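1. What follows is a predicted protein model with its sequence.
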Amino acid sequence: MGKSNTPLLRVDTLFSNVTDATGLPQNVASIIVGLIFAILIIVALYWFFGTEIGSACRATGNNEAMVRALGVDTKVTKMIALTLSNGLVGLSGGLICESQGYADIGMGTGAIVIGLAAIVIGEVLGRLTPGKLRSFGSRLTAAVVGSVVYFLIRAIVLQLGMDANDMKLISAVIVALALCIPVVWEKYQLRRAYARSAKAAPATPAANSEGGR
């Protein structure tokens, strides 16, 4: 950047071009552009991870020893995954800078917590749904939905009057709750299943009388 803060107010951006072309407000144009990029990225990732090298990258994350035993160079798959992830980080950072109209050297602070919270919330929503998210495409979509839900929670908390300087605490609480909710929900479902099975089980037959022994 060359300096700590770079304004983009007088620079033509993707969002300003969409606003000028459609006449829509800035916030609506930001939502539309964000949805388009999210859909394109989900489709592209779904296609890539369905290929042979993409499947190898996914398998490396699940069981590196097994993938190495199958003759796959895990160093290459790790490098591909890191390159892909950092490319997506750069793309999202560029979109955020153009949307907000400036670039600040501290804008990425806490982004890891936000990403973790988005993934965890998406997984929780997937577990709580009746059908549950099992396919890879559904999990990609759940990550995007989780990020939207995360920022909605933050906006609601700020509207309730909490100090904006406590956002790190809010993020930590959201992640903790998202990690605890599925565990509590699974235990609740397990107890309900035990209670139903106990009610459905037949009564224990009475002990035989002495004459029948």
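-> Nice, thanks for sending it over. Numbers count the residues shown, from 1 in each chain.
2. Going by C-alpha atoms from here, please, whenever you check contacts or count neighbours.
-> Will do.
3. need the helices for this structure, in chain order.
-> Along the chain, the segments classed as helices by DSSP state H run 14-22, 26-48, 52-62, 64-69, 74-100, 111-128, 136-159, 167-200.
4. and of the ones you listed, who's closest to residue 8?
-> The minimum distance between residue 8 and these falls on helix 74-100, with 7.1 Å, by Cα to Cα.
5. Can you list the buried residues in that closest one?
-> 74, 77-78, 81, 95-99 (16 or more other Cα atoms under 10 Å).
6. If you count contacts, what does that helix end up packed against?
-> helix 14-22, helix 52-62, helix 64-69 (3 or more Cα pairs under 8 Å, 6 or more residues apart in numbering; DSSP states H and E).
7. what's the closest of the ones you listed to residue 109?
-> Among the helices and strands packed on helix 74-100, if distance is taken as Cα to Cα, the winner is helix 14-22, at 23.6 Å.
8. What lies in contact with the closest one?
-> With contact meaning Cα atoms under 8 Å, 6 or more residues apart in numbering, helix 14-22 is reached by 24-26, 29-30, 33, 98-99.
9. which one of these is nearest residue 135?
-> Distance to residue 135 across the contacts of helix 14-22 (Cα to Cα) is lowest for residue 33, with 25.9 Å.
10. Kindly provide the distance from the closest one to residue 45.
-> Noted for residue 33: a distance of 18 Å to residue 45, by Cα to Cα, to the nearest Å.
11. also this one, for the comparison:
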Amino acid sequence: MNLVSFLGAIEIGLVYGLVALGVYLSFRILNFPDLTVDGSFPLGAAVAATLIVSGVDPYLATLAAVVAGALAGLVTAVLNLRFGILHLLASILTMIALYSVNLRIMGRPNVALITEPTVLTPFEGLGLSGLYLKPLLGFVVVAIVAAMIAWFLITNYGLSMRATGANPRMARAQGIATARVTAVGMALSNAMVALGGALFAQMNGFADVTIGTGTIVVGLAAVIAGEAIFRVRGVVIAVVACLLGSILYRLAIALALNADVLGLKAADLNLVTAVLVALALILPGVRNPLKGLLTRGAKP
């Protein structure tokens, strides 16, 4: 794997690290299986790209994309909490609706940003090539978002959100408004995913209605890989593990696709993804029985 492929994998891994954080917040913290991310990721790209092409400042366009993602998460939360639709089905309904919404926003299947200003434009005069500038900017953005999420989860409101996901009945008994907390968590989750979509569009020079396909799998793979590789103790370590899991996941895919011995092609990306996710799920289960056997063997 050459330098271009390596830095490209780091760049994509950092962007999808935002998706991993969103998935961690919904799946792990709120215990809310959310497939909205397959729609909110391209939603962020669509909103940002359309506004930039229309002459809006890239930073304002990115902020609008974040707000749009938050609204998408709120729709899923309302369908579940207000109307009693099963959370998984509610997220699927929102995801399906967002496909048409994204087409409406862009007016066509894709929007090109190659000649348009982006969030990278103000930093291009620093003398760094795009090869290094994109991963560096991605790292700064992801580090700031990760620090904010880690701080939020250890605040009183963050603790109430964690309690809501762990035991809603107990949380309600303690006076926590679980419905409102869940709605806020879903909005935050999809806002981060939409931010990832907006950065993806600006770093790659296009927004496409199909870029969200399989986003939930990528996010889950990053979360599971991070938890499988690193011993997660506390939310701060869990947040870091999600980001590192996302980067390692993209590096593993890049290595697999660039290994001539394996003979894999770009068309095999979904196969490689499925295998990596399966291994991430299997490995923790393989480790635990061995640990149990050693523990039993040590007993007198």
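-> Now that the structure is in, tell me what you want to look at. Not measured: the values here are computed from a predicted model.
12. Could I get the TM-score for this pair?
-> For these two chains in superposition, a TM-score of 0.85 is obtained (TM-score structural alignment, normalised by the length of the first structure); 192 aligned residues with a Cα RMSD of 1.5 Å.
13. Serialize the buried residues of helix 74-100 of the first structure to a markdown table and add fields for distance to residue 109 of the first structure.
-> Putting those into a markdown table (distance: Cα to Cα, whole Å) gives the following:
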| residue | distance to residue 109 of the first structure |
| --- | --- |
| 74 | 30 |
| 77 | 27 |
| 78 | 24 |
| 81 | 22 |
| 95 | 16 |
| 96 | 13 |
| 97 | 14 |
| 98 | 18 |
| 99 | 18 |
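14. what's the most distant pair in those?
-> The widest separation within these (Cα to Cα) is 37.2 Å, between 74 and 99.
15. Among the helices of the first structure, which comes closest to residue 5 of the first structure?
-> Taking Cα to Cα, helix 74-100 is the member of the helices of the first structure nearest to residue 5 of the first structure, at 10.9 Å.
16. what's the mean distance for the closest one versus the second structure?
-> Mean deviation of helix 74-100 of the first structure relative to the second structure after superposition (mean Cα distance after the TM-score superposition for the first structure): 0.7 Å.
17. Could you give the residue range in the second structure aligned to that helix?
-> Helix 74-100 of the first structure corresponds to residues 178-204 of the second structure when matched by TM-score structural alignment.
18. just to revisit the earlier point, most tightly packed of the helices of the first structure?
-> helix 111-128 (a mean of 20; mean count of other Cα atoms under 10 Å).
19. Residue 125 of the first structure maps to what in the second structure?
-> Checking TM-score structural alignment: residue 125 of the first structure goes with residue 229.
20. What of residue 34 of the first structure?
-> So, by TM-score structural alignment, residue 34 of the first structure is matched to residue 138.
21. now do residue 47 of the first structure
-> Residue 47 of the first structure maps onto residue 151 in the second structure, by TM-score structural alignment.
22. sorry, back to before: could you single out the nearest of the buried residues of helix 74-100 of the first structure to residue 153 of the first structure?
-> Comparing these against residue 153 of the first structure with Cα to Cα places residue 96 closest, at 19.2 Å.
23. how much space is there between the closest one and residue 102 of the first structure?
-> Residue 96 of the first structure sits at a distance of 9 Å from residue 102 of the first structure (criterion: Cα to Cα).
24. Distance from stretch 169-189 of the first structure to the middle of the chain?
-> How far stretch 169-189 of the first structure lies from its chain's middle: 14 Å, per Cα atoms, centre = their mean, to the nearest Å.
25. again, but for stretch 6-20 of the first structure
-> That offset, for stretch 6-20 of the first structure, works out to 28 Å (Cα atoms, centre = their mean).
26. and if you look at stretch 84-92 of the first structure?
-> Its chain's C-alpha centre and that of stretch 84-92 of the first structure lie 15 Å apart, by Cα atoms, centre = their mean.
27. neighbouring contacts of that stretch?
-> Here stretch 84-92 of the first structure has no contacts from other residues, using Cα under 8 Å, 6+ apart.
28. Quickly name whichever of the contacts of helix 14-22 of the first structure is closest to residue 152 of the first structure.
-> residue 30 (15.8 Å).
29. tell me the contacts of the closest one?
-> 15, 99.
30. mind redoing it with 10 Å?
-> Residues near residue 30 of the first structure by Cα atoms under 10 Å, 6 or more residues apart in numbering: 14-16, 18-19, 24, 36, 95-96, 98-100.
31. before we move on, back to that, of all the contacts of helix 14-22 of the first structure, which two lie farthest apart?
-> Of all pairs in the contacts of helix 14-22 of the first structure, the most separated under Cα to Cα is 24 and 98 at 16.4 Å.
32. Now check the second structure for the residue matching residue 63 of the first structure.
-> Under the alignment by TM-score structural alignment, residue 63 of the first structure pairs with residue 167 in the second structure.
33. repeat for residue 135 of the first structure
-> By TM-score structural alignment, residue 135 of the first structure lines up with residue 234.
34. Please tell me I have it right and its match contacts residue 159.
-> No. Taking Cα atoms under 10 Å as the definition, residue 234 of the second structure is not a contact partner of residue 159, at 11.8 Å.
35. Mutual contacts of those two, please.
-> Residues touching both residue 234 of the second structure and residue 159 (Cα under 10 Å, 6+ apart): residue 153.
36. Please identify the helix or strand for the closest residue to residue 198 of the second structure other than its chain neighbours.
-> Leaving aside its sequence neighbours, residue 198 of the second structure sits nearest to residue 45 (Cα to Cα, 6 or more residues apart in numbering; 4.1 Å). Here residue 45 of the second structure, judged by DSSP states H and E, is contained in helix 37-53.
37. start and end residues in the first structure for that helix, please.
-> Using TM-score structural alignment, helix 37-53 of the second structure pairs with nothing in the first structure.
38. okay, the angle between that helix and helix 215-229?
-> 120 degrees (axes from the mean of the first three to the mean of the last three Cα atoms, to 10 degrees).
39. how big is the angle separating helix 37-53 of the second structure from helix 178-204?
-> 50 degrees.
40. helices or strands up against helix 37-53 of the second structure?
-> Judged by 3 or more Cα pairs under 10 Å, 6 or more residues apart in numbering; DSSP states H and E, helix 37-53 of the second structure is in contact with helix 3-23, helix 58-81, helix 87-106, strand 110-112, helix 178-204, strand 206-208, helix 215-229.
41. out of those, which comes closest to residue 250 of the second structure?
-> Judged by Cα to Cα, the one of these that comes nearest to residue 250 of the second structure is helix 3-23, at 5.4 Å.
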